[in-house]
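Trainee: let me see the structure of the following:
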Amino acid sequence: MANVFMISDHHFGHKHIIDFESRPFTGSEEMTRVMTEKWNAVVGKDDQVFHLGDFSFLNMEKTKQIVSALNGYKVLILGNHDRGRGRRWWLDAGFDEVSEYPIVYGGFFFLSHEPMYMNKHMPYVNIHGHIHGQKYEGTQYVNVSVEHWDYTPVPFDTIKARVVPSEEQ
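Mentor: Now for the predicted structure:
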């Protein structure tokens, strides 16, 4: 069975994100190369990756080159910086599926770009990005922005193990 991964906020081609988020890269070309290598080091050709938004600031040709260089079946949930281009643009760039809205995964996990409202009485977990290096407290939120995971897609099993008690898995 293929593995499932989650990740968000690569911001490919966005040189200012290096300073904004104190990323350890000398420029956007190095950032693209390293993040592509880290993705392909863990994601196999038959694996599935949910990218939770803010993928690329580059033009179609360069974005297409990056998407095609990344392993796996790629699902994009549009982030605030992706929405201006629309669903069709991202499909043409090479994503296998594109959603304009959050996705419910496994009946228990809300996959979204921005964190969603949750309270302690809601039996769900929100896997999100958008807030980069920040983090919400508690087990109902998992921030999969690249800054929290060494710029590497996170196995869904790792996320699940953090938030679902072992007797329920």
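Trainee: from here on, contacts and neighbour counts on C-alpha atoms
Mentor: Will do.
Trainee: outside of the helix of greatest length in the chain, which residues touch it?
Mentor: As assigned by DSSP state H, the longest helix anywhere in the chain is helix 28-42. Helix 28-42 is contacted from outside by 10, 12-15, 18, 25, 66, 69-71, 151-153, using C-alpha atoms under 8 Å, 6 or more residues apart in numbering.
Trainee: just the buried ones from those?
Mentor: Burial by neighbour count, judged by 16 or more other C-alpha atoms under 10 Å, picks out 10, 12, 13, 14, 15, 18, 66, 70, 71, 151, 152, 153 from those.
Trainee: out of these, name the ones that lie in helices.
Mentor: Short answer: these in helices (DSSP H) are 18, 66.
Trainee: how about CSV for the buried ones among the contacts of helix 28-42, with distance to residue 37 added?
Mentor: Below are the buried ones among the contacts of helix 28-42 laid out as CSV (distance: C-alpha to C-alpha, whole Å):
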residue, distance to residue 37
10, 13
12, 13
13, 16
14, 18
15, 18
18, 18
66, 11
70, 9
71, 10
151, 10
152, 9
153, 11
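Trainee: another for comparison:
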Amino acid sequence: MSSTFFTADTHFGHRSVLSMCNRPFANIDDHDRVMIENWNAVVRPGDTIYHLGDFAYRCGPQQTRTVFDQLNGEKHLVVGNHDFRNETQHLPWASINELIEVEVEGTTFVLCHYGLRSWRNMRRGAVNLFGHSHGRLPGTNQCIDVGVDNVGYVPVDAQTIRARLAELPQLIFLDYTDDEPAMMLPTSANV
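Mentor: Reported below is the predicted structural model:
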């Protein structure tokens, strides 16, 4: 039985990400090797994985392809800001999107590189998964950063995501209609 995983912000080949994000690796070669090992430790060849952007940066086309080819799974790309500047979009992804909705184990996930303020069916339980913020943008019980800096440098599955969401502040909606909200806030906010 195959599984579905999510990740973001791997930044393969990006030396500066080590210091910018305090990643615990001695050098970029160590970083890339461990990230590949972590990926393949959970993602099997028949699994599906959605990468929510910033796959590689300043990596070079040959090295980007070498890394890609070592990674297990049917790989889908949700384009990030660094994926426009390199060879990432030329890799043989199963699909490339800027925003996509997928249903996994009864949950609708709205996938975007960026954290969204509002998304389709959020009142009906749809969950926004994002990257880009490197763990600096707080989540709620309906949106979470699945980037490697926020989830232990490993792709995560729907069950893990739901467990993490349960620990986050609940969204409240500040309007009372059936339409999408004009604004929402975590319940811990003063309203």
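Trainee: coming back round to it: and the longest helix of structure 1, how far out from the chain's middle?
Mentor: Centroid separation between helix 28-42 of structure 1 and its chain, computed with C-alpha atoms, centre = their mean, to the nearest Å, is 14 Å.
Trainee: then stretch 92-110 of structure 1?
Mentor: Distance, centroid of stretch 92-110 of structure 1 to centroid of chain: 11 Å (C-alpha atoms, centre = their mean).
Trainee: just stretch 22-30 of structure 2 next, same as before
Mentor: With C-alpha atoms, centre = their mean, you get 20 Å for stretch 22-30 of structure 2.
Trainee: list the buried residues of it.
Mentor: For stretch 22-30 of structure 2, by 16+ other C-alpha under 10 Å, it's 23, 28.
Trainee: how long is it end to end?
Mentor: The first residue of stretch 22-30 of structure 2 is 14 Å away from its last residue (C-alpha to C-alpha, to the nearest Å).
Trainee: again with stretch 117-129 of structure 2
Mentor: The first-to-last residue distance of stretch 117-129 of structure 2 comes to 12 Å (C-alpha to C-alpha).
Trainee: and what of stretch 71-83 of structure 1?
Mentor: 23 Å.
Trainee: buried stuff in it?
Mentor: Buried-residue list, stretch 71-83 of structure 1, by 16+ other C-alpha under 10 Å: 71, 72, 73, 74, 75, 76, 77, 78, 79, 82.
Trainee: same question for stretch 115-125 of structure 1.
Mentor: 115, 124, 125.
Trainee: re the thing from before, for the contacts of helix 28-42 of structure 1, give me a markdown table that also has distance to residue 87 of structure 1.
Mentor: Converted to a markdown table, those look like this (distance: C-alpha to C-alpha, whole Å):
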| residue | distance to residue 87 of structure 1 |
| --- | --- |
| 10 | 18 |
| 12 | 18 |
| 13 | 20 |
| 14 | 20 |
| 15 | 24 |
| 18 | 27 |
| 25 | 30 |
| 66 | 17 |
| 69 | 20 |
| 70 | 19 |
| 71 | 21 |
| 151 | 25 |
| 152 | 24 |
| 153 | 22 |
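Trainee: what is the nearest of these to residue 105 of structure 1?
Mentor: Proximity of those to residue 105 of structure 1 (C-alpha to C-alpha) peaks at residue 153, which lies at 16.7 Å.
Trainee: now which residue in structure 2 aligns to the closest one?
Mentor: Correspondence of residue 153 of structure 1 to structure 2, assessed by TM-score structural alignment: residue 155.
Trainee: my guess is that match meets residue 3, correct?
Mentor: No - the criterion here is C-alpha atoms under 8 Å, and residue 155 of structure 2 misses it with residue 3 at 11.4 Å.
Trainee: any shared contact partners between those two?
Mentor: With C-alpha under 8 Å, 6+ apart as the test, residue 155 of structure 2 and residue 3 both reach residue 43.
Trainee: what about residue 69 of structure 2, distance to residue 103 of structure 2?
Mentor: 26 Å.
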